[in-house]
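1. okay, sequence plus prediction incoming.
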Amino acid sequence: MRALTWHGKQDVRVDTVPDPQIVNPRDCIIKITSTAICGSDLHLYDGYIPTMQAGDILGHEFMGEVVEVGHGNAKLKLGDRVVVPFTISCGSCFFCEHLQFSACDNSNPAHKADMSEIAYGYPMGGAFGYSHLTGGYAGGQAEYVRVPYSDVGPIVIPDGLEDEKVLFLSDILPTGWMAAENCAIEPGDTVAVWGCGPVGLFAIQSALILGAHRVIAIDHHPRRLELAKSLGAEILNFEDVDVHEALAEMTGGIGPDACIDAVGLESHGWAIDNVLDMAKAKVGLATDRTHALRQVIHCVRKGGRVSIPGVYGGMADKFPIGALMEKGLTVKSGQTHVQKYSKQLLEMIGEGKIDTTFLISHRMPLEKAPDGYKMFKEQQNDVTKVVLKPH
């Protein structure tokens, strides 16, 4: 089959690789009908996430048709259309039973889990196409993919809902929803969102659905800010204003009740702390550029809530722990517990309460995926989401 493979920093290629096979009784094989490039994929593309190996198949946002089912899987049948969560979860461990699916204790093979246990204290859960820290699983930017524990993750899509309406149930829609839910939104709340990429835009949409009185979006790409505005957000261009001063003025000097960092480890801009982060990262003295997170902690009101859906992978420098403690902030973060939200969000899509198709800016065949990555990296104002079609 054809698949997009990683070969080094900003070097991805469509190669011919072996077809996936059933390995365990609960597996299934899916023929991919739609897959997408995620902002998190750019962290792999830019070389920020360790333990990638040449030839690894990328992609964790995908859906398709079931073409083979293991004998231990009673949930799926041949021909089912399914969206597959990017998190691989067994459904029965301590964490899955507590609906913390992304923390699954059984989905990361033992020898792979050792790497993440050294880095993070405990092993990470498994994930598709996202380094050997998360199990080294082949991703879905391919013609076919093997899905482990496929009696737990995949959600069957009813007839009448085309791919593009439901594809983002795989990751970014539930990620945006969980980011907003982690804000513990109360009536009258003001929520500020840093980053109007795919997750940030869905976090804006979700925060408003969950009852936020105001949502303020912060970015510097004009088109992304316009998309945020079209969803109902007020907008700030961080190149034109002092963000802290602007937010204080907009909230009567108090600050936002909750703030969402949808930027993650590759903050942009020429603020002095970010310039220092870039310099230290170049020489290996730091990994993550955390300007956005520092600003979030600085701007949120005293006693406020901080939600971090943005991906971080390593060590942060100059972290404002004093502000975090002295202001009495509550922080929630983590990879998304996709399976917790799938049914609810699918119903909302079917009822027309959530639209995701506005996000798609480009559609390309799988063979053009390297061009899609380059565009997404270099043209972020114009490229909001690339959907790839393998067949």
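-> Nice, thanks for sending it over. Residues are numbered from 1 along each chain as shown.
2. alpha carbons only for contacts and neighbour counts from here, please
-> Will do.
3. can you give me the buried ones in the host helix or strand of Phe202?
-> Here Phe202, judged by DSSP states H and E, is contained in helix 198-209. If you call a residue buried by 16 or more other C-alpha atoms under 10 Å, then helix 198-209 has these buried ones: Pro198, Val199, Gly200, Leu201, Phe202, Ala203, Ile204, Gln205, Ser206, Ala207, Leu208.
4. let's bring in a second model and compare:
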Amino acid sequence: MKALTWHGKGDIRCETVPDPAIEHGRDAIIRVSSCAICGSDLHLFDGVMPSMHHGDVLGHEAMGEVVEVGRDNQALSVGDRVVVPFTISCGECFFCRRGFFSGCERSNPNAADAKKLWGQSPAGLFGYSHLLGGYAGGQAEYLRVPYADVGPIRVPDGMPDEQALFLSDIFPTGYMAAGFCDIQPDDTIAVWGCGPVGQMAIRSAFLLGAGRVIAIDTVPERLAMAQAAGALTLDFMAEDIYDRIQELTRGRGADACIDAVGTEPETRSGLDAVIDRVKVAAFMGTDRPHVLRQAIQCCRNFGTVSIVGVYGGLLDKIPMGSAINRGLTFRMAQTPVQRYLPRLVELITSGRFDPSFVVTHQAGLDAGPDLYATFRDKADGCVKVMLRP
């Protein structure tokens, strides 16, 4: 089959790899009808995340048709049209039983390696390094889905791929980011990053009752998309974000701040961002947390900082004195997708939310390597890439 594979920093290839096969009785194989390039995939493209191997199949946003089912899987049938959560979860362990599917204790076969870095291991993820299981991803013609009697859900009749696909990751992640803010009527929510997850967070914040959303970015197309959703937009290249948020909130700060950027902010966003980049390049640091620092400083006393941007290691110069002395709450996670799916499916089928707005580019797998670069460079108005194998 054809698949997008990783071969080093900046080197993504569309090449032929072996077809997946059933390895466990609870598995399923799907023929991928649509997949996407996620912002977190760019950390792999940029060589930021550890434990990638040459030839690894990428991608954790995928959906398609079930073509084979393991003997122990009673939940799916051949011919079912399903969307696959990016988190691989057994459904039976301590965390899965409590709805924390992305903390699954069984799905990461390389949990010992993850524990060395993080203290404990999260769930395995599709197409996202051997630290998180080494599972082949969904930017391919076929995908093996472990624990397929827990993860995939059937797509309702009439729901197009352009809507269903984003139930795999970015819609649940953006909705979770807004949900973490415990939004009250008339709250002001500040969102750093107007990429796909940021766009979902902006609309979710309004859906959950925010009075105002401040969207922060510098890419015109992304700012325009946020503005179309009703957000007040700030260009961090044109104005001081802290000063503007203070001005807009009468000196109090935003009620909650969402970091939808993570470890690779735009270097020109501040002197500390430049220093972070130098330190990472010199192997003196693992991440570049400029946005997190700014979100902490811009949040009001006893407000919430919601973190859904990806970080991988140890963060430097975080203003914990500010957070502690002002009573901030931090909430963060890899999204336990299955926890949110029933609600989000209902929002789409009822017409209250249409996540397809975010798609700007569609193509086949052959165009994938070039579109990785287009997405990373924010060229050609690219906000979200959808691929159709």
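-> Nice, thanks for sending it over. Predicted, not measured: the structure shown is a model, and the values here were computed from it.
5. which bit of the second structure covers the helix holding Phe202 of the first structure?
-> Counting by TM-score structural alignment, helix 198-209 of the first structure pairs with residues 196-207 of the second structure.
6. what does that stretch rub up against?
-> Contacts with stretch 196-207 of the second structure, where a contact means C-alpha atoms under 8 Å, 6 or more residues apart in numbering, come from 38-39, 170-171, 173-179, 183, 189, 191-192, 212-213, 215, 225-226, 229, 231, 260, 355, 358, 383-384.
7. as CSV, the buried residues of helix 198-209 of the first structure with distance to Glu239 of the first structure would be great.
-> As requested, the buried residues of helix 198-209 of the first structure are exported to CSV (distance: C-alpha to C-alpha, whole Å):
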residue, distance to Glu239 of the first structure
Pro198, 20
Val199, 21
Gly200, 18
Leu201, 19
Phe202, 23
Ala203, 22
Ile204, 20
Gln205, 24
Ser206, 26
Ala207, 25
Leu208, 25
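8. what ranges do the helices span in the stretch 201-350 of the second structure?
-> Per DSSP state H, counting those that start in this stretch, the stretch 201-350 of the second structure carries helices over the ranges 220-228, 241-248, 271-281, 290-298, 320-325, 337-349.
9. of those helices, which stretch is the most buried?
-> With neighbours defined as mean count of other C-alpha atoms under 10 Å, the helices of the stretch 201-350 of the second structure peak in mean count at helix 290-298, which reaches a mean of 24.
10. does anything pack onto that helix? Which helices or strands?
-> Applying 3 or more C-alpha pairs under 8 Å, 6 or more residues apart in numbering; DSSP states H and E, one finds that helix 290-298 of the second structure contacts helix 241-248, strand 254-259, helix 271-281, strand 299-307, helix 320-325.
11. one more pass at 7 Å, please.
-> Identification of packing neighbours for helix 290-298 of the second structure by 3 or more C-alpha pairs under 7 Å, 6 or more residues apart in numbering; DSSP states H and E yields strand 254-259.
12. quick check, nearest of the buried residues of helix 198-209 of the first structure to Val14 of the first structure?
-> Using C-alpha to C-alpha, the shortest approach to Val14 of the first structure within these belongs to Pro198, at 24.4 Å.
13. from Ala292 of the first structure, how far out is that closest one?
-> Using C-alpha to C-alpha, to the nearest Å, Pro198 of the first structure is found at 16 Å from Ala292 of the first structure.
14. residues near the equivalent of Gln120 of the second structure over in the first structure, how many?
-> By TM-score structural alignment, Gln120 of the second structure lines up with Tyr122 in the first structure. As a burial measure, Tyr122 of the first structure scores 14 neighbours (other C-alpha atoms under 10 Å).
15. so Tyr122 of the first structure is in which element?
-> According to DSSP H and E, Tyr122 of the first structure maps onto no helix or strand at all.
16. excluding chain neighbours, what is closest to it?
-> Spatial nearest neighbour of Tyr122 of the first structure, chain neighbours left out: Ser116 (6.9 Å); criterion: C-alpha to C-alpha, 6 or more residues apart in numbering.
17. ok, back up a step: so which of the contacts of stretch 196-207 of the second structure belong to strands?
-> Under the assignment DSSP state E, the contacts of stretch 196-207 of the second structure contribute Ile189, Val191, Trp192, Arg212, Val213, Ala215 to strands.
18. just those residues now: which is nearest Gln338 of the second structure?
-> Val191 (24.1 Å).
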